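*Asks:* using only what follows, build the 3D model:
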Amino acid sequence: MDELRLSRRGMLAATLAGAAGAAGAAGVAASSSAAQQPSSAASAAPPSADAARLLAPRPPMGWNSWNSFATTITEAQARETAAIMREKLLPFGYDVFTVDIQWYEPNATSYEYNQVATPTLDAHGRVIPAPNRFPSSADGSGFTGLAAAVHAMGMRFGIHVMRGIPREAVKRNLPVLGTKLRAADVADTSSICAWNPDM
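*Replies:* Below is the predicted model:
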């Protein structure tokens, strides 16, 4: 099985190297049809080191809090789950531990979003972990403590982040760090998230 996987990887790397080389020589981007039909020379050639680096050895593998806790995970639950993940999943390559959306919402309750969101914000309108759910963040250190604990277990730590500026920051017209502007000056209120009331 590993030989087959490596063989496919080698062929794909050679294809990418061949397509990139052809595009560079011609001075134009390779068309998708050309990339799908590599020449036999490109297929037979061993992959270049650059082409091999383009390929991930495996897709990112991990655990995401949404699937078990929706918006409600707490620090205690995260630490307990990370310990279970280290024991049961890490040996099989699952090494990304992710706290999903609304870690900044002190009143998160389920798979449904609170329609009147009250995200925990710093003085500049940036979301920070809700200290009632993530007590190690109460000193202003954010996820530093939880991330360090997950890293100490041999895993990577991630969080779900929404694009944009929190609606609450705009409502309160908080100052934008490092500028003379305020949240209402920079927010595009015509471009809001259709499925989440936070941003």
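
*Asks:* okay, CA-based contacts and neighbour counts for the rest of this
*Replies:* Noted.

*Asks:* distance check, Thr15 against Gly158.
*Replies:* 33 Å (C-alpha to C-alpha, to the nearest Å).

*Asks:* what do you get for Leu6?
*Replies:* 29 Å.

*Asks:* which of the two has more neighbours?
*Replies:* Gly158 (17 against 12; other C-alpha atoms under 10 Å).

*Asks:* contact partners for that one?
*Replies:* Applying C-alpha atoms under 8 Å, 6 or more residues apart in numbering to Gly158 gives the contacts 96-99.

*Asks:* of those residues, which belong to strands?
*Replies:* Counting by DSSP state E, the part of those found in strands is 96-99.

*Asks:* is Gly158 in a helix, a strand, or coil?
*Replies:* strand (DSSP: H, G, I helix; E, B strand; the rest coil).

*Asks:* measure it to Gly145 for me?
*Replies:* 13 Å.

*Asks:* please apply the same query to Ala25.
*Replies:* 50 Å.

*Asks:* to compare against the first, here's the next sequence to fold:
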Amino acid sequence: MLYSRLRTFAIFLVCSLPGALIAAPVSLNFMVEEYCEVDHYDFCNPGGGMIGTSLTAPPPAAGDGTLVIRARGDFDGALEAVAILLDGAVFGVLFNNDPSDDPFSGISGDVGNQYASVLEATATVDAALLSTLLADGMVDLAFSTRLADTGLGYNEVGNNRNSYDFLSASLTYDATPAVPLPASALLLMGGLAGLSVLSRRRRQR
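*Replies:* As a prediction, this is how the structure comes out:
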């Protein structure tokens, strides 16, 4: 009876071991303050500009990702829009009073404001797109006011230098589990060792 119970326990360990894997969160965070200052002068000029960053050697994703955009500045007009780019492709355009051209939620009617409060928008990056983005070993994330990206005829994004203006982005996802928990491995080895001992004793009888 004891042997039978131990065998059942060991089988349970074997079956449950794959579930005892670590799914570590991965995050790409980017923030630019006073986005119209000298370093980003084109961003607030008629032709527009781009500000971005990259995550190198990202691990594979276990599922969907989440992209959160936060902003404070002069975004109260339809021409004061910002495009969000992932690997150089437009993922959506915010603050252009048109919620139909982006997957973000959290900003009613996609209408911004002028320094009144921090704007926050959230979107899901589905697993298929995320896997494509990660496939080349690098993810580029950028804000753009370039006319080709926003679809506007003129860029009126500006900022009040006396205010705390910023743009920030956070892309997070769970990495594909790759490492079993050490405790589970020890339990499994202990169970198998116990099986071996009991098996020898049964044969000796």
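
*Asks:* what TM-score comes out when they're superposed?
*Replies:* Remark: TM-score between the superposed chains equals 0.25 [TM-score structural alignment, normalised by the length of the first structure]; 84 aligned residues with a C-alpha RMSD of 5.5 Å.

*Asks:* please say which of Ala25 and Gly145 of the first structure ends up with more neighbours.
*Replies:* A count of neighbours by other C-alpha under 10 Å puts Gly145 above the other of Ala25 of the first structure and Gly145, at 15 against 10.

*Asks:* tell me which element that one falls in.
*Replies:* helix 144-152 (DSSP states H and E).

*Asks:* what do you get for Ser16 of the second structure?
*Replies:* helix 2-16.

*Asks:* so which elements touch that helix?
*Replies:* Secondary-structure packing of helix 2-16 of the second structure (3 or more C-alpha pairs under 8 Å, 6 or more residues apart in numbering; DSSP states H and E): helix 182-204.

*Asks:* what comes up buried for the helix it packs on?
*Replies:* 184, 187-188, 191-192, 195, 198 (16 or more other C-alpha atoms under 10 Å).

*Asks:* from memory Leu85 of the second structure sits against Ser144, does it?
*Replies:* Yes - the pair Leu85 of the second structure and Ser144 qualifies as a contact (C-alpha atoms under 8 Å) at a distance of 7.2 Å.

*Asks:* okay, these two: which has more neighbours?
*Replies:* Ser144 (23 against 20).

*Asks:* how about that one: what's its closest non-neighbour residue?
*Replies:* Met50 (4.3 Å; C-alpha to C-alpha, 6 or more residues apart in numbering).

*Asks:* in the lengthiest strand in the second structure, which residues are buried?
*Replies:* When the second structure is parsed with DSSP E, its longest strand is strand 61-72. By 16+ other C-alpha under 10 Å, the buried positions in strand 61-72 of the second structure come out as 61-62, 64-69, 71-72.

*Asks:* show me the strands in the second structure, by range?
*Replies:* Under DSSP E, the second structure gives strands at 25-33, 50-56, 61-72, 82-86, 89-94, 119-125, 138-144, 166-175.

*Asks:* could you dump these to a markdown table with distance to Arg203 of the second structure?
*Replies:* Formatted as a markdown table, those follow (distance: least, C-alpha to C-alpha, whole Å):
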| stretch | distance to Arg203 of the second structure |
| --- | --- |
| strand 25-33 | 49 |
| strand 50-56 | 57 |
| strand 61-72 | 46 |
| strand 82-86 | 64 |
| strand 89-94 | 67 |
| strand 119-125 | 58 |
| strand 138-144 | 58 |
| strand 166-175 | 46 |
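
*Asks:* what's the closest of those to Arg7 of the second structure?
*Replies:* Proximity to Arg7 of the second structure (C-alpha to C-alpha) singles out strand 61-72 among the strands of the second structure, at 32.4 Å.

*Asks:* how big is the angle separating that closest one from strand 166-175?
*Replies:* 170 degrees (axes from the mean of the first three to the mean of the last three C-alpha atoms, to 10 degrees).

*Asks:* can you spell out which helices and strands pack onto strand 61-72 of the second structure?
*Replies:* Secondary-structure packing of strand 61-72 of the second structure (3+ C-alpha pairs under 8 Å, 6+ apart): strand 119-125, helix 127-134, strand 166-175.

*Asks:* so the shortest one versus strand 61-72, what angle?
*Replies:* Read that as strand 119-125 of the second structure. 160 degrees.

*Asks:* tell me what strand 119-125 of the second structure is packed against?
*Replies:* By 3+ C-alpha pairs under 8 Å, 6+ apart, strand 119-125 of the second structure packs against strand 61-72.

*Asks:* what of the longest one?
*Replies:* Helices and strands touching strand 166-175 of the second structure, as assessed by 3+ C-alpha pairs under 8 Å, 6+ apart, comprise strand 25-33, strand 61-72.

*Asks:* gap between Phe9 of the second structure and Met189 of the second structure?
*Replies:* Applying C-alpha to C-alpha to Phe9 of the second structure and Met189 of the second structure gives a distance of 12 Å.

*Asks:* Phe166 of the second structure touches Val32, doesn't it?
*Replies:* Yes - assessed by C-alpha under 8 Å, Phe166 of the second structure is found in contact with Val32 at 5.6 Å.

*Asks:* with mean neighbour count added, can I get the helices and strands packed on strand 61-72 of the second structure in a markdown table?
*Replies:* As requested, those are exported to a markdown table (neighbours: other C-alpha atoms under 10 Å):
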| stretch | mean neighbour count |
| --- | --- |
| strand 119-125 | 18 |
| helix 127-134 | 16 |
| strand 166-175 | 19 |
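
*Asks:* many thanks, have a good one.
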